[in-house]
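Colleague: from the sequence below, what's the structure:
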Amino acid sequence: MSDAPQIRNLFIRRPVFSAVISIVIVLLGLFSLTRLAVESYPPLTPPEIQVQAVYPGATAQDVADAVAAPIEQQLSGMQGLLYFKSSNSSDGVMNLSVYFDISRDPDLAAVDVQNQVALAQPQLPQEVVRNGITVRKRQTAFLVVLALSSDDPRYDTEYLNNYAKIYIDDELKRLPGVGDASTFGQLDFSMLLSLDPDRMAQLGLTVSDVAAAVQEQNATNPAGRIGREPAPPGTQLTIPVITSGRLKEASDFERIIVRGRPDGSLVHLSDIGDAHLGARNYDLAGRFDGAPTALTPVFLRPGANALQVKQEVVARMGELAKNFPPGVHWTIAFDTTPYVTESIKEVVKTLFEALLLVTLVVFIFLQSWRATLIPVVAVPVSVIGAFFGMQVLGFSVNLLTLFGLVLAIGIVVDDAIVVIENVERIMEQEGVPPAVAADKAMHQVSRALIAIVLVLCSVFIPVAFLGGITGLMYKQFAITIAVSVVLSGIVALTLTPALCAVLLRPVPEGAPVVVESGVLARAFNRFFGGFNRGFRSVTERYLGAAGRVIDRPRTFFAAFAVAVALLLVLVRAVPSGFIPSEDKGYFGMLVELPDNASRQRTEAVVKQVESFLKAQPAVNHVVALVGLNFIQNANQTNAAIMFVMLKPWEKRSAAKDQLPAVLGAVNGYLFQLQQTRGFAFNLPEIIGLGTTAGLELNLQDRGVNDVTRFAGLTGEFAADANALPTLRGVYPTIRVNTPQLFVQVDREKVKALGISLSELFQTMQASLSTLYINDFNRYGKTYRVQAEAQARFRQTPEDIGRLYVRGPNQQMVPVSALTRTEFRAGPSVITRFNGFTSALVVGAPAPGKSSGEMLAAVERLAQDKYAARGIGYAFSGQSYQERASGGQGGLVFALGLVMVFLVLAAQYESWSIPFAVLLGVPFGTLGALLGVWLRGMANDVYVQIGLIVVVGLAAKNAILIVEFANELRAQGRSIREAALEAGRERLRPILMTSFAFILGVTPLLTSSGAGAASRHSIGTGVFFGMLVATLVGVFFIPLFFASIRSLSERGLVGRRAGAVVPPTVALPAEGD
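Modeller: Just a heads-up that it's a prediction; the model follows:
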């Protein structure tokens, strides 16, 4: 029989089996990677249901009172409702947005809103109900904006707009992954009946006569069938009977008979006006790079692959373009995918840089290419295998999951290093073969590896149960790391010992062999010989310092208390934040002219701004939506929203071409424009999470009860907020001095003459606005038939008096005889938030200030100065989510500590030993917050995510010492000797793994380009956290173990149930 030691470990005896396990993990990961969606963030926007209603001719106040208020009264109490807000504009349109918790199913939320709107319909004006109330899920994941243009003057924007709606929109909506595609504006075809009020009065006709005639003669008139059953026996044929149905051409509408005269002659529509194919509404216009354009926004369906969907959109547009009329072209005017592509590419680049740096650290410590190869093989297995877990869990490839993988590289390499270092130590000290050393090493460290995996998972997995947007962000990041950690544990228990047995060679201590011979070998040996001598010296000094720390517990526990106190100070000193503001390669602008400025005036100013922007070296393209106030979600002829695409990041490396500098230059230019106000702003980091990346505060009228006084207080609030050092660019959106022409109807005179009030108001509405009569069909679509007065009859206030209504004796009465007019000031848009009249206030943090400081400052201002004056407040958008997430970071941190404690208590069957591990965590937290504070950053979501990692890794370092010290204590060593010996034996793997992680995250600190702010935020916390946790923790962990184990064995804290405790060796008193 052979005297060779028996190999007990299955995976060392069967290396092929071990390799197959890892190969299967990699194959599953690679297969899953091809099926995962790619996006910048997972779906994080709360479901938004949009309700739109139209009250033609109504003022903003009329819409707010008669339409918005009845609907809003029905909304409160719905499941998962966060808040709702409405915008009511002077064009008669109400846009109501209802927001739900992110856990709410959007389809069910839409059904709930539809039901509540149905309950309010009996209270709404009939004209509103007749025009239709739309309830739909709003798609918020903005992908691209397509521009359709033509160099042929025959194809104007009206033609292009309708061409896109007929031939492009539906084609794009049918693509998998596209959530919505709707061409901007309301230039849909409409049959416009332009009436001559003077001629109508001469003929004794009213708008009601015209509407009745159109409804009668432009209708579908089914007649039935000849020979239908039941029929007489022998009937051979069944023939459908057709009649003239809806009219199609303008000439058909002009031949409509409005009235028959007593002499037998007829009055046709052409006698009192004309009909022509026009547009439903001309108040909105799109522009791209200075030219009128039809713009089609394309939205991404939740969970779809942004890059793949864009490719499909481009491919489909290429096919459709083959059938475009000559001279019609398309292009991508606005694109969010470059930021997705570049930011993910930068993180992937960081991923490889981290792998290289980790490999370098491992190579320096292990000093053997064979030993280095083992973790280099193990790391990709854990990282690639994580993609399989991501697919099973429904995750996507996004910034959060990729950040998790970057940090996982430094984490998962630890398990392999612990095994390799232990195997090499046994080979050097005992002179046994690699297979035997690997078998013995696994017997020693398997329990520690399992403990490390359990502790790290106990830190990360509970995060999955948190709710809200921040909970989802934590979940995507933490669970990705947890999956990698579990796979790392599997690899460390299977593949790593097998590779150690196969690849490692016995090497005498202090004599590293990197290459076999030659000059390179001598150079490496000299370097590593010096490194080893230096490390042995560091180890001896460490033992001396650690011994002194253990011997002076009072002094160093006092130092620990000071560190905890400093940590508490930093918790309050470091400002809070949400998501760092990024240079996404684009930004938004709002341009406003004086109240009631026409669209033509607004478009002229937009042209000036476009010229300025195109002259900027950093600007690539400019998209303008004229007639839309994006901030208030209202159509206003005096407003325009602009989106500016910047050149690629690599082409604008100069400071003046970075987003903050560009925003400053643009805002400076807007400030100088005469009779124009506006501002440029960064869009939210998560598209759809509000309108701007800064402040969104809704001031509410909770006791003022006067819109003019409320507007004055809002302006005063904005001025006070601008004076605060934490804010800049505070901008109130409410305007109540819009000139309005008030028509005072003499109701007594109207009734005395027997005239219908509804007839009077309908006449004004049809003449000054449009009257929707019914529909006609064209190009396979259904369009509106609308009546309006000819343009020359609606230019001045006097034109109102030239309108006529009919009395009971068929006499035509001029409206001027029944009314008087006067100019008044009033709001052009009335916004409401949670049922109260409101004013949206937007702004941004001052340079060097965080969003948390900004929100806290405006809250104090609102509570201290304005609450008593009848002003309430509520946040919306990104500001709401930041406030709602307050305390989540602390909850995550506390939950992680509790779970680590419970897992360790179960692992060691002791309530006291876990404290020796957890007491090292404050050092990591202190380092993380200190680094964030020194770099002038905020304690945002990414920093808090990093703190979770620091907790896990700091606990892991402590476990390596505590686990070994417990074993030595069980062997009969004294507490002090066990603590110091464990520190000495575990110092090398601790420093190796910690510095591997620290260098692995260094690229996050130094990165630039797309998404750099997020990388800096998460990298700063974990870098400084682990640096302090390692350099300070290795001295304090032996002290914590010795003190707690001593107390435990004295029975003061709690002892392991049923354990046999070796004779206690008391700690020396301080100074002994």
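Colleague: going forward, measure contacts and count neighbours with C-alpha atoms only.
Modeller: Noted.
Colleague: tell me the centre residue of this protein?
Modeller: Nearest to the mean C-alpha position of the chain, by CA atoms, centre = their mean, lies Ile686 at 2.1 Å.
Colleague: ok so that residue is a helix residue?
Modeller: No: looking at Ile686 with DSSP: H, G, I helix; E, B strand; the rest coil, it is coil, so not inside a helix.
Colleague: so Lys849: helix, strand or coil?
Modeller: Secondary structure for Lys849, judged by three-state DSSP, is coil.
Colleague: how many neighbours does it have?
Modeller: Lys849: 19 surrounding residues under other CA atoms under 10 Å.
Colleague: swap in Ala523?
Modeller: The tally of other residues near Ala523 (other CA under 10 Å) stands at 12.
Colleague: which element follows the strand or helix carrying it toward the C-terminus?
Modeller: Using DSSP states H and E, Ala523 sits within helix 519-551. Sequence-wise, the next helix or strand downstream of helix 519-551 (DSSP H and E) is helix 553-573.
Colleague: next, the structure of the following sequence, for comparison with the previous one:
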Amino acid sequence: VGFSQDKSTDIRRLLDDLQNSVLIAVLLVFVVILWALGFRASSMIGLAIPTSFLMGILWLSLAGLTVNIVVLFSLILAVGMLVDDAIIVAEFAERRMEEGVPPPLAYTMAAKRMAGPVFAATATRVAAFSPLLFWPGVVGEFMKYMPITLIATLSASLIFSLLFTPTLGSLFGRPPKRETTRTDGLYMRIVGRAVDHPKTVLAITVVLLVAVPQIYARFGNGVIFFPEVEPDYGLVHVHARGNLSLEEKNLAVGAVEKRLLGMPELKRVYTRVGEQKGGGGDVAEDVVGVIQFEMVDWRERRPAKAVLEEIRARTADMPGLEVEPRKPQAGPPTGKPLQIRLSAADPDKLPAAAAKVAELFGRHPEIVDVDDARPLPGIDWRLEVKRSEVAKYGVSIGTVGAAVQLVTNGLKLTEYRPADSTDSVDIVLRFPPERRTLATLDELRVNGPNGAVPIGNVMERKPAPRVGRLDRVDGERVLTVSANLREGVQATDVQEAVTKELAGVDLGPGVRWKLKGEDEERRKASAFLGKAFGTALFLIFAVLLAQFGRFTSVALVLSAVVFSTIGVFLGLLAQDLSFSVVMSGIGIIALAGVVVNNNIVLIDTFDRLMAEGWEKRAAALETCRERARPVVLTAVTAILGVLPIAFGVNPDLIARETTIGAPSTQWWIHLSGAIVFGLAFATVLTLVVTPSALMVFTRRRRPKSADLAVAATPPSS
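Modeller: Coordinates of the predicted model:
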């Protein structure tokens, strides 16, 4: 006894891979903070991860949500951010203890001094992810677990950093044993030159902001809706036209099946012959059978695209049949990648328009598996009751209908439920198969008050073109011409070429066309993510304005978010990846919440030094000297959390093996890559460009003590 279409093994492997990625992320982050801050401080900071995980998962449980692959990846993404707040507090306390302050007082000072920046940093991250909670549609239902998980765990990390970290530090903290030597290294020399030429640094950054997206648009891999994920199964749609019996369909599909069975990549093959009910609009009307096959483990076979190409080659010479190999879509179901929906008030004009669109598709070699959605050739017999003759012979219309059912689908008499079943069985009366013909229909007689009447006297039979399926949108008949693309072809490139050609094609008076399918979903997702990004920036702006009280400081922090997109596009070029509307878009929004954290701490320290009376250049250099370590630590921990997934690496500590390119990582490569490369570039911006911007946009302000002295001096008479 075996299990067919068993998905439990794949789901278990997917969850195991993500759970292992969580463990790897935690270990990498802990090793970094252990190296940078020592055992005592890193132990206290490291407790933020399991504590925040437990509190966040508890809140998810109270909300009635379960753990799934999105929740697990959200935990991986959160690992590097959960320690940021604790690092800021502990690092400040470490510096005070290096200056001779006792641990209890040092951690108390850290909690008080860093409460504002820590709260603002967490609030900005929560503000960045909050708009994703309102994502509509199927994609929103799939991705909503990410903002919920991140908001829950980040809120828990804020509580830990401001309550638990000072308490644990007061009890177990010790002054560092190493001697502190404050020397100007390579970084300080670079910053010194940057603040001496701030306008040049800013000009170079602006040029990169304009140039890098243009370079990607020309040399990059284009735009996709969802990332391509290696599937574990595939489908083969067998198309055939004509009035085929079930036996003929079975022979046709069976011939295709035989050509597939010899392939070593296929583990199991399932075949369904006949009308494909429940397939939705994505199953063409001329499909006579669907073959579904399971593939062996991805590590033991060729990629799925190579398998599908071989299936296409093996079945290319089958006369009368069109074989369409398909792989399941990674994201929400959108149908074939290229779809043109035709609509018209007059439905008779649609078939000719569909033929023209299909002919246009056929001129492009990169377009395959064209379905023009026109009905199959054939005749439908329309039966019309002659009401005047029915009244003349005194025959009821119900009697005529019952007689017709004897020749067609049968006349339902009653229902019967067997003792061993919970479902009822219909008892249907109809003629035997050899008698279900048009000749029998013409021979039928119906009873009337004056005897039996030939059915032809009260009913007329007329031939009509076969209709098939009827689709209406806003009250109008529509036909959707759809097609697949060859492997490696971007849908956006083909759509652009096809739309230009369609603009010059006369489809007939009153016929309109519109791009549908993946293009429509991509546009919806792009529109929402654009609004979400704008909303996130506004919420971050409000938090920062409350924190700093000056538009200049807020603008500097938000500019880092915009400039960080340079790193995102550089990462796509370096990894030779396409820009995924969903995953890369979410990555940019997540990046907005992470990037502002370091700039908040940096600008807050600069403002404090300026208020104490420091000269502007000296304040900028001292800010970099004081905050370089926590800025680098928080960036490195956030990067390390998702670094393995960004490069498709999945080390398994338990099995002692490492896999590269596993399907579990392919889901998240675009999102992780956006964070890794975007944050790495943003860290350089924070440590070099932000001090330069402070030199340009900060006005010299007198210290508060001087203001108080002037206010206390009586005016001279």
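Colleague: roughly how far does Ala451 of structure 1 sit from Arg969 of structure 1?
Modeller: Applying CA to CA, to the nearest Å, the value for Ala451 of structure 1 to Arg969 of structure 1 is 18 Å.
Colleague: so which elements touch the helix holding Ala523 of structure 1?
Modeller: Counting contacts by 3 or more CA pairs under 8 Å, 6 or more residues apart in numbering; DSSP states H and E, helix 519-551 of structure 1 is packed against helix 975-1006, helix 1012-1049.
Colleague: quick one: the residue nearest to the centre of structure 1 and Asp775 of structure 1, what's the gap?
Modeller: For Ile686 of structure 1, the distance to Asp775 of structure 1 - CA to CA - is 40 Å.
Colleague: same thing with Leu487 of structure 1?
Modeller: Leu487 of structure 1 is 64 Å from Asp775 of structure 1, where distance means CA to CA.
Colleague: over which residues of structure 2 does stretch 541-554 of structure 1 lie when aligned?
Modeller: Stretch 541-554 of structure 1 corresponds to residues 186-199 of structure 2 when matched by TM-score structural alignment.
Colleague: what do you get for stretch 957-969 of structure 1?
Modeller: Against structure 2, the aligned range for stretch 957-969 of structure 1 is residues 598-610 (TM-score structural alignment).
Colleague: mean per-residue distance, that stretch to structure 1?
Modeller: Superposing on structure 1 and averaging over aligned pairs (mean CA distance after the TM-score superposition for structure 1), stretch 598-610 of structure 2 comes out at 1.0 Å.
Colleague: helices or strands up against the longest strand along structure 1?
Modeller: Scanning structure 1 for the strand with the most residues, using DSSP state E, yields strand 634-646. If you count contacts as 3+ CA pairs under 8 Å, 6+ apart, strand 634-646 of structure 1 packs onto strand 81-89, strand 93-100, strand 328-335, strand 586-592, helix 599-614, strand 619-629.
Colleague: and the ones you listed as JSON lines, adding distance to Val362 of structure 1 and mean neighbour count?
Modeller: Listed next are those as JSON lines, based on distance: least, CA to CA, whole Å; neighbours: other CA atoms under 10 Å:
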{"stretch": "strand 81-89", "distance to Val362 of structure 1": "50", "mean neighbour count": "23"}
{"stretch": "strand 93-100", "distance to Val362 of structure 1": "49", "mean neighbour count": "24"}
{"stretch": "strand 328-335", "distance to Val362 of structure 1": "42", "mean neighbour count": "17"}
{"stretch": "strand 586-592", "distance to Val362 of structure 1": "41", "mean neighbour count": "22"}
{"stretch": "helix 599-614", "distance to Val362 of structure 1": "51", "mean neighbour count": "18"}
{"stretch": "strand 619-629", "distance to Val362 of structure 1": "45", "mean neighbour count": "23"}
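Colleague: off-centre distance for the helix holding Ala523 of structure 1?
Modeller: Offset of helix 519-551 of structure 1 from its chain centre (CA atoms, centre = their mean, to the nearest Å): 49 Å.
Colleague: again with stretch 46-65 of structure 2
Modeller: Worked out by CA atoms, centre = their mean, stretch 46-65 of structure 2 lies 24 Å from the chain centre.
Colleague: swap in stretch 443-463 of structure 2?
Modeller: 62 Å.
Colleague: how about the closest residue to Ser97 of structure 1 other than its chain neighbours, secondary structure?
Modeller: Nearest residue to Ser97 of structure 1, sequence neighbours excluded (CA to CA, 6 or more residues apart in numbering): Gln50, at 4.6 Å. Three-state call for Gln50 of structure 1 (three-state DSSP): strand.
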